[in-house]
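Trainee: Structure for this input, please:
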Amino acid sequence: MLPVVLVHGIRLSATMWDPVLSHLSRLGRPATAVDLPGHGTRRGEPFTMDAAASAVADAVDALGGRALVAGLSLGGYVGIATAERFPARVAGLMAIGCTGLGSAAGPHRFAASLAARNPSLANRISSYTLRRLLPGPVGEAMVAGGVFCEVMPQAVDAVADQDQLTALASYPGRVWLVNGTRDPFRVHERAFLRACGNGRLILVPRRGHLGVLAAPGALARLAGDLCDQVDHCPHTGAERRV
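Mentor: Below is the predicted model:
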């Protein structure tokens, strides 16, 4: 059974995926979540895209050397980088909420710079906001492993400096771009889809950037379904709503 490697968003950690991992376990699907450099158990390590992609590749190797890589936001961009650098390890890519290009990075660089000036305050604000956006166990999982705003400028720069479309075009495997219909990071989704050699766009109605995590069972089932499709379903290039 094809395993899943889950990659977290900026300033968070692997614990954000705990509710999804629980559902994947119930489905009998082997899965793990990885901490990226500068986050979680790897706090203090410098964040580079090469180091982040290597961390994901190591997690894939620990599960047998081939997996569906699924990441949200920063994790999705890291998934794209991993697919470009280690295509044999990435059996398929589920890139969630990460279809904005570096040309729109200015506001994100500014916000990251502000957060890094006073990370302890930014961490508290982030924790409060995440718990409000996603009440209950999902929000608690988001912050359980800590919040790490000090690494945000490095992560934003790494994403902005990566040629996302070239990276996608170089990857021969299947790609699913998953966006909430209310996610502002949808802005360049059509360009991302065109860049994929074997891609599909999946839209989640009435969900924002983080809102796709609000239904971890549905997200786990989707990941399992995509695993099952990797070697069996022909490419359609179609758009789907879930």
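
Trainee: C-alpha only now, for contacts and for neighbours.
Mentor: OK.

Trainee: Not including adjacent chain positions, what is the nearest residue to Glu189?
Mentor: Thr99 (4.9 Å; CA to CA, 6 or more residues apart in numbering).

Trainee: Compute the number of surrounding residues for that neighbour.
Mentor: Neighbour count of Thr99, defined by other CA atoms under 10 Å: 26.

Trainee: Check the one 10 residues further on too.
Mentor: As a burial measure, the neighbour count of Arg109 was computed by other CA under 10 Å and equals 18.

Trainee: Distance of it relative to Ala160?
Mentor: In this structure, Arg109 and Ala160 are 9 Å apart, going by CA to CA, to the nearest Å.

Trainee: could you pull out the strands for this structure?
Mentor: For the chain, the strands defined by DSSP state E occupy 4-7, 31-34, 67-72, 90-96, 174-180, 199-204, 239-241.

Trainee: ok, residues contacting the first one?
Mentor: In other words, strand 4-7. Where contact means CA atoms under 8 Å, 6 or more residues apart in numbering, the residues beyond strand 4-7 that reach it are 14, 17, 29-36, 56, 59-60, 67-72, 75-76, 78-79, 223, 227.

Trainee: Also the second one?
Mentor: Residues outside strand 31-34 that contact it (CA under 8 Å, 6+ apart): 3-8, 13-15, 17, 21, 24-25, 55-56, 59, 63.

Trainee: the helices in this protein, which residues?
Mentor: Under the criterion DSSP state H, helices of the chain are mapped to 18-26, 49-62, 74-85, 106-117, 119-133, 137-144, 152-161, 164-170, 189-195, 216-229.

Trainee: Switch the ones you listed over to JSON lines; also include distance to Arg42.
Mentor: Putting those into JSON lines (distance: least, CA to CA, whole Å) gives the following:
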{"stretch": "helix 18-26", "distance to Arg42": "18"}
{"stretch": "helix 49-62", "distance to Arg42": "10"}
{"stretch": "helix 74-85", "distance to Arg42": "15"}
{"stretch": "helix 106-117", "distance to Arg42": "17"}
{"stretch": "helix 119-133", "distance to Arg42": "16"}
{"stretch": "helix 137-144", "distance to Arg42": "15"}
{"stretch": "helix 152-161", "distance to Arg42": "14"}
{"stretch": "helix 164-170", "distance to Arg42": "25"}
{"stretch": "helix 189-195", "distance to Arg42": "30"}
{"stretch": "helix 216-229", "distance to Arg42": "25"}
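
Trainee: another one to check against the first:
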Amino acid sequence: MAERLPLVFVHGIRISGTVWRPVTEIVGRRHPVASPDLPGHGGRRDVPFTLDAAVDAVTAAIDALGGRALVVGHSMGGYVSIATAARHPERVAGLVALGCTATPRGPLLAIYRMAARMASANQRRADRFSTWAFRRTLPQAVAEAMVAGGLDSTTMPQVVDALSGLDPRTELGEYPGPVWLVNGGRDPFRAEEKAFLRVCRDGRLMVLPRRTHISCLADSEVLARIVREAADVVEERALGGNDKTPGENPGGHAA
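Mentor: Next comes the predicted model:
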């Protein structure tokens, strides 16, 4: 049997690639997987975060798995994944972007820039609070995966500054491959999801009912199913099979 499509998972701000362990333990049974630490995070927390460096980390993980993969990113990792897909479409066979359909501009950016500076200035307190919140609100296995690689809020201002220069809708419009936009129903980052969907050349939108920005990671089986179905579509397309039509919403509810 031919080797299945590789999958690269990209984590969110101040955490690390360990966040994806509950999902990769499931999908890794039939797909090669990687979940690299981005600059400024996890095992690379001493490396300055820039968007270029983050994209390089994702492409390096893709190349290590053979040079082409489905890329799955959440929050900051979703924006990095979008940028990677736009810049390296030959490496990104498909894109699953969770919790990143809001443009980092205006009032939203100002709020997160202020929060990032406060967290960075009070790093130990902010990281302790995040650890407590993860363990209180998420299933145990997911919460422990969130904190296993260590938290570090000091990199947050760098990340916010780097993403403030990103135009994710333009980047999405430049990517020719299939895209799955996935949001929690209660996630403020879904604010522009329909506008993001419209610019996709081959896009689908999924909404997970009652989930927030973080709790959309709570059900690893659901996420694994979404990723497996996306990988199946990409693999079928590579073999000349029929793809699901853009706009389908398997496993969630239409916005």
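
Trainee: Now the buried members of the contacts of strand 31-34 of the first structure.
Mentor: Listed as buried from those are 3-8, 13-15, 17, 21, 24, 55-56, 59, 63; burial here means 16 or more other CA atoms under 10 Å.

Trainee: Look up how far Ala111 of the first structure lies from Glu150 of the first structure.
Mentor: Distance, Glu150 of the first structure to Ala111 of the first structure, using CA to CA: 12 Å.

Trainee: which of the two has more neighbours?
Mentor: Glu150 (24 against 13).

Trainee: Tell me the spatial nearest neighbour of the equivalent of the more buried one over in the second structure, not counting adjacent residues.
Mentor: Glu150 of the first structure maps onto Thr154 in the second structure, with residues paired by TM-score structural alignment. Once flanking residues are discounted, Thr154 of the second structure sits nearest to Ser120: 4.2 Å by CA to CA, 6+ apart.

Trainee: what's near enough to touch that neighbour?
Mentor: 126, 153-157.

Trainee: Over in the first structure, see which of those survive.
Mentor: Shared contacts between this structure and the first structure among the contacts of Ser120 of the second structure (both residues aligned by TM-score structural alignment, their matches' CA atoms under 8 Å) comprise 126, 153-157.

Trainee: of those residues, closest to Gly203 of the second structure?
Mentor: Met156 (29.7 Å; CA to CA).

Trainee: Quick check: the residue nearest to Glu189 of the first structure vs Met152 of the first structure, distance?
Mentor: 18 Å.

Trainee: before we move on, the earlier item: which stretch among the helices of the first structure is buried most, on average?
Mentor: helix 74-85 (a mean of 27; mean count of other CA atoms under 10 Å).

Trainee: Hmm, Glu248 of the second structure is touching Leu197, no?
Mentor: No: using CA atoms under 8 Å, Glu248 of the second structure is not in contact with Leu197, being 11.5 Å away.

Trainee: shared neighbours of those two, anything?
Mentor: 204-205.

Trainee: Check the alignment and tell me where the residue nearest to Thr154 of the second structure lands in the first structure.
Mentor: Counting by TM-score structural alignment, Ser120 of the second structure corresponds to Ala116 in the first structure.

Trainee: Please determine how far that match is located from Val156 of the first structure.
Mentor: Ala116 of the first structure is 12 Å from Val156 of the first structure, by CA to CA.

Trainee: In space, not sequence, find me the middle residue of the second structure.
Mentor: Gly73 (1.5 Å; CA atoms, centre = their mean).

Trainee: Would you mind finding the match for that residue in the first structure?
Mentor: Correspondence of Gly73 of the second structure to the first structure, assessed by TM-score structural alignment: Gly71.

Trainee: And Gln140 of the second structure, by the same measure?
Mentor: By TM-score structural alignment, Gln140 of the second structure lines up with Gly136.

Trainee: what do you get for Val179 of the second structure?
Mentor: In the first structure, Val179 of the second structure lands on Val175 (TM-score structural alignment).

Trainee: Wait, that match touches Ile96, no?
Mentor: No: counting by CA under 8 Å, Ile96 is not a contact partner of Val175 of the first structure; they are 10.5 Å apart.

Trainee: Next one: the residue nearest to Thr154 of the second structure from Gly42 of the second structure, what distance?
Mentor: 16 Å.

Trainee: do Phe9 of the second structure as well
Mentor: 14 Å.

Trainee: Kindly report the same for Arg4 of the second structure.
Mentor: Relative to Gly42 of the second structure, Arg4 of the second structure is positioned 28 Å away (CA to CA).

Trainee: And for Gly185 of the second structure?
Mentor: Applying CA to CA to Gly185 of the second structure and Gly42 of the second structure gives a distance of 29 Å.

Trainee: So what does Gly203 of the second structure match up with in the first structure?
Mentor: Using TM-score structural alignment, Gly203 of the second structure pairs with Gly199 in the first structure.

Trainee: Count the residues that sit near its match.
Mentor: By other CA under 10 Å, the residues close to Gly199 of the first structure number 25.

Trainee: any idea how far Arg190 of the second structure lies from Met146 of the second structure?
Mentor: In terms of CA to CA, Arg190 of the second structure sits 22 Å off from Met146 of the second structure.

Trainee: and what of Pro209 of the second structure?
Mentor: Separation of Pro209 of the second structure from Met146 of the second structure (CA to CA) stands at 22 Å.

Trainee: now swap in Arg225 of the second structure and tell me
Mentor: Relative to Met146 of the second structure, Arg225 of the second structure is positioned 20 Å away (CA to CA).

Trainee: picking up where we left off before, and the two most separated of the buried ones among the contacts of strand 31-34 of the first structure?
Mentor: Greatest spatial distance among those (CA to CA): Leu24 and Ala55, at 21.2 Å.

Trainee: Sounds good, over and out.
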